[in-house]
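Trainee: give me a model of this one.
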Amino acid sequence: MNTSPAASTSDDIRFATLAPRAGRGALTIEYQWIHADRSEAPIALFLHEGLGSIAMWRDWPRQLCDRLGMRGFVYSRPGYGRSTPRPHDVKWPVDFMSHQARDVLPALLDAVGIDEPERRRMWLIGHSDGGSISLLYASAFPRLLRGAVVIAPHVFVEEISVQSIAEAKVAYERTDLRNKLGRYHADVDSAFYGWNDIWLNPEFKAWNIVGELRSIDCPLLAVQAEDDHYGTMAQIEAIAQSAKGAQLCKLSIGGHSPHRDASEALNDAVEAFVGRLA
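Mentor: Below you'll find the model as predicted:
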């Protein structure tokens, strides 16, 4: 696998430059390989949550890659981590996740040299908004994916999500949450308000991607915890009704971040699912 000339390294973090396209300017994306020496192994590509980044995953992607025997590819979406920040006067559009799935992610794969044969063996591992983007990518490129695991994904807007995101805004502005998130993002206000503003935008309440799931044609595991305060089982049940062959994993505990709060149960479920298909 070749790395494009547009990529540079800084310690174990690399940066890829995506050329301007219609609707966006040039972007710099931070990314990281896990077990890059496993050149023959399939790639597990990780897509983070709405406030996530490479650093916020901590060691979980490596743990899962060890279980699965895969290479890992982790990146920070534009606006997060050390990738190009969102300009403070720019609001994410209602279809921002579709834009990430259909434009930004394919451009990044091109930039780092992940070609079509590699993509056909690739797995997406997406959390929260990253889970939604994974579903949208699987829908848009059904032949260029081996499978997907989506953890606490959103396919429509629930009131529990809006309430929790509104509470997060209060915490960000009145507690030390801003300082805590600042450890993981070069421009923490860009990261937080990009996510918070769009989810609290009244127009976003109509966002719904359930109909798009019908074109997914790869193995799919959807995971949801009972005690998630950002979404309910209705999310993955809607996935099962629309995406043919989707399998569900319902966890009794794990909150909105089972990879952190119920990692053993989650890892067991993912390993069993992938192993049956190996």
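Trainee: can we go C-alpha only for contacts and neighbour counts from here?
Mentor: OK.
Trainee: and the residue lying closest to H154 once chain neighbours are set aside, what does it touch?
Mentor: Computed as CA to CA, 6 or more residues apart in numbering, the closest residue to H154 that is not its neighbour in sequence is S132, at 5.6 Å. Contacts for S132 (CA atoms under 8 Å, 6 or more residues apart in numbering) come out as 97, 126, 150, 153-155.
Trainee: with H256 instead?
Mentor: Counting by CA under 8 Å, 6+ apart, H256 touches 128, 152, 224-225, 227-231.
Trainee: tell me which two of the residues you listed sit farthest apart.
Mentor: Greatest spacing in the contacts of H256, by CA to CA: S128 and D227 (14.4 Å).
Trainee: out of those two, which sits in the busier spot?
Mentor: The neighbour count for S128 versus D227, taken as other CA atoms under 10 Å, is higher for S128 (25 against 15).
Trainee: my guess is G81 contacts Y184. True?
Mentor: Yes - contact criterion CA atoms under 8 Å: G81 and Y184 qualify, at 5.7 Å.
Trainee: anything in contact with each of the two?
Mentor: What both G81 and Y184 touch, as defined by CA under 8 Å, 6+ apart, is the set 52-53, 55.
Trainee: need the longest strand for the chain.
Mentor: Counting by DSSP state E, the longest strand found in the chain is strand 27-34.
Trainee: second chain to compare with the first, below:
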Amino acid sequence: MIGLPDGRRLEAQWWGPGPEAAPSLVLLHQGLGSVSFWGEFPARLAAATGCGVLAYSRLGYGQSDPRPLPWQPGYLHDEAQIVLPRLLDAAGVRRCVLLGHSDGGSIAAIHAGTVEDARVRGAVLLAPHFIVEEITRAGVQVARARWEASGRMRERLAPHHRDPDLAFHGWNDAWLDPGFADGFDLRPELAALRVPLLIIQGEADIYGTPEQLRIAERAAPALVETLLLPGIGHAPQEEAPEAVLAAVRGFLAKVLPPGPG
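Mentor: Okay, here's the model as predicted:
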């Protein structure tokens, strides 16, 4: 566990070398994710890159301290601008690349576009959201229907979260809030980016279309590399791990010179 200045605690785990020995990859999980939800990916990422890998569960997720409901429409910005910098401080991170999946990708983009943080040398975004598309909202509504129809979804989340009801409703209620959908637009944050991005999306993603990639290519002044994977859905790191690992290795060779952390 990693403690924040306000006394709250975040579940966290390291793989590979510590920040004093090598650069770090900081993993930001998806809307229903946690440390354990990453599965074998962090270990494979550390082995493939030689970097240390830090994953943490956001407040309300995994074994981290709770975050009271309801989560306000700006909760992703709060994570990116307030919690993440404190987490990096507490973990002793020196040089890093942020790697976010889905909501975590959005958090990484917000941080890179709004926080002056010399530690962050780039960001890898897996299936991120920059705007709320119709397909995005429809996917969230399908998740709500499945949650309400049976207990199977709760059973699948229970091994990964101290309070699966909090994790689900925090995410789902926020994304279905009309104020969130109407106000969520990360193009200004992308326009302010000063670090390179690698964005990987599956062509069969049920939460977003390739327009998400095009938005970043048009808006960001920094280098943006995009990779669209045919036949892959919303979790490229699970469905096409070798392609993701290869792309990440190539990206890191450009943005993280070798050397100690």
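Trainee: map the residue nearest to H154 of structure 1 onto structure 2.
Mentor: With TM-score structural alignment as the criterion, S132 of structure 1 lines up with S106 in structure 2.
Trainee: where does that match land in three-state SS?
Mentor: Here S106 of structure 2 is recorded as helix under DSSP: H, G, I helix; E, B strand; the rest coil.
Trainee: now check structure 2 for the residue matching A191 of structure 1.
Mentor: Aligned partner of A191 of structure 1 by TM-score structural alignment: A167.
Trainee: same check, this time on F96 of structure 1
Mentor: So, by TM-score structural alignment, F96 of structure 1 is matched to Y75.
Trainee: now V223 of structure 1
Mentor: The pairwise alignment with structure 2 assigns V223 of structure 1 to I200, based on TM-score structural alignment.
Trainee: helices of the stretch 51-200 of structure 2, residue ranges please.
Mentor: 75-78, 84-91, 103-114, 134-149, 152-157, 164-176, 178-183, 187-191 (DSSP state H, counting those that start in this stretch).
Trainee: quick one: the shortest one to structure 1 mean distance?
Mentor: This points to helix 75-78 of structure 2. Taken against structure 1, helix 75-78 of structure 2 registers an average deviation of 0.6 Å after superposition, with mean CA distance after the TM-score superposition for structure 1.
Trainee: now do the fourth one
Mentor: Relative to the matching residues in structure 1, helix 134-149 of structure 2 has an average distance of 1.0 Å after the fit, by mean CA distance after the TM-score superposition for structure 1.
Trainee: residues in structure 1 matched by that helix, start to end?
Mentor: Going by TM-score structural alignment: helix 134-149 of structure 2 matches residues 159-174.
Trainee: would you mind pulling the contact partners of that stretch?
Mentor: Contacts to stretch 159-174 of structure 1, defined as CA under 8 Å, 6+ apart, come from residues 177-178, 196, 199-200, 229-231.
Trainee: before we move on, back to that, which one of G81 and Y184 of structure 1 has more residues nearby?
Mentor: Higher neighbour count among G81 of structure 1 and Y184: G81, with 29 against 20, using other CA under 10 Å.
Trainee: what's the counterpart of the more buried one in structure 2?
Mentor: In structure 2, G81 of structure 1 lands on G62 (TM-score structural alignment).
Trainee: doesn't V35 make contact with its match?
Mentor: Yes - the pair G62 of structure 2 / V35 is scored as a contact, 6.6 Å apart, by CA under 8 Å.
Trainee: between the two, which contacts overlap?
Mentor: By CA under 8 Å, 6+ apart, the residues touching both G62 of structure 2 and V35 are 11, 160.
Trainee: once you drop chain neighbours, what's closest to L193 of structure 2?
Mentor: Leaving out its chain neighbours, the residue that sits closest to L193 of structure 2 by CA to CA, 6+ apart is G113, at 4.3 Å.
Trainee: so that neighbour is in contact with E189, correct?
Mentor: Yes - counting by CA under 8 Å, G113 of structure 2 does reach E189; the two are 4.6 Å apart.
Trainee: neighbour count: those two, which is higher?
Mentor: G113 (23 against 20).
Trainee: contact partners for that one?
Mentor: Counting by CA under 8 Å, 6+ apart, G113 of structure 2 touches 189-194.
Trainee: same check on V120 of structure 2?
Mentor: Shown in contact with V120 of structure 2 (CA under 8 Å, 6+ apart): 95-98, 112, 195.
Trainee: ok, W15 of structure 2 next?
Mentor: Counted by CA under 8 Å, 6+ apart, W15 of structure 2 has contacts 42-43, 46, 52-54.
Trainee: ok, now how distant is it from K254 of structure 2?
Mentor: 22 Å (CA to CA, to the nearest Å).
Trainee: where do the strands sit along structure 1?
Mentor: Here structure 1 has its strands, by DSSP E, at 8-10, 13-18, 27-34, 43-47, 71-75, 123-127, 147-151, 220-225, 247-251.
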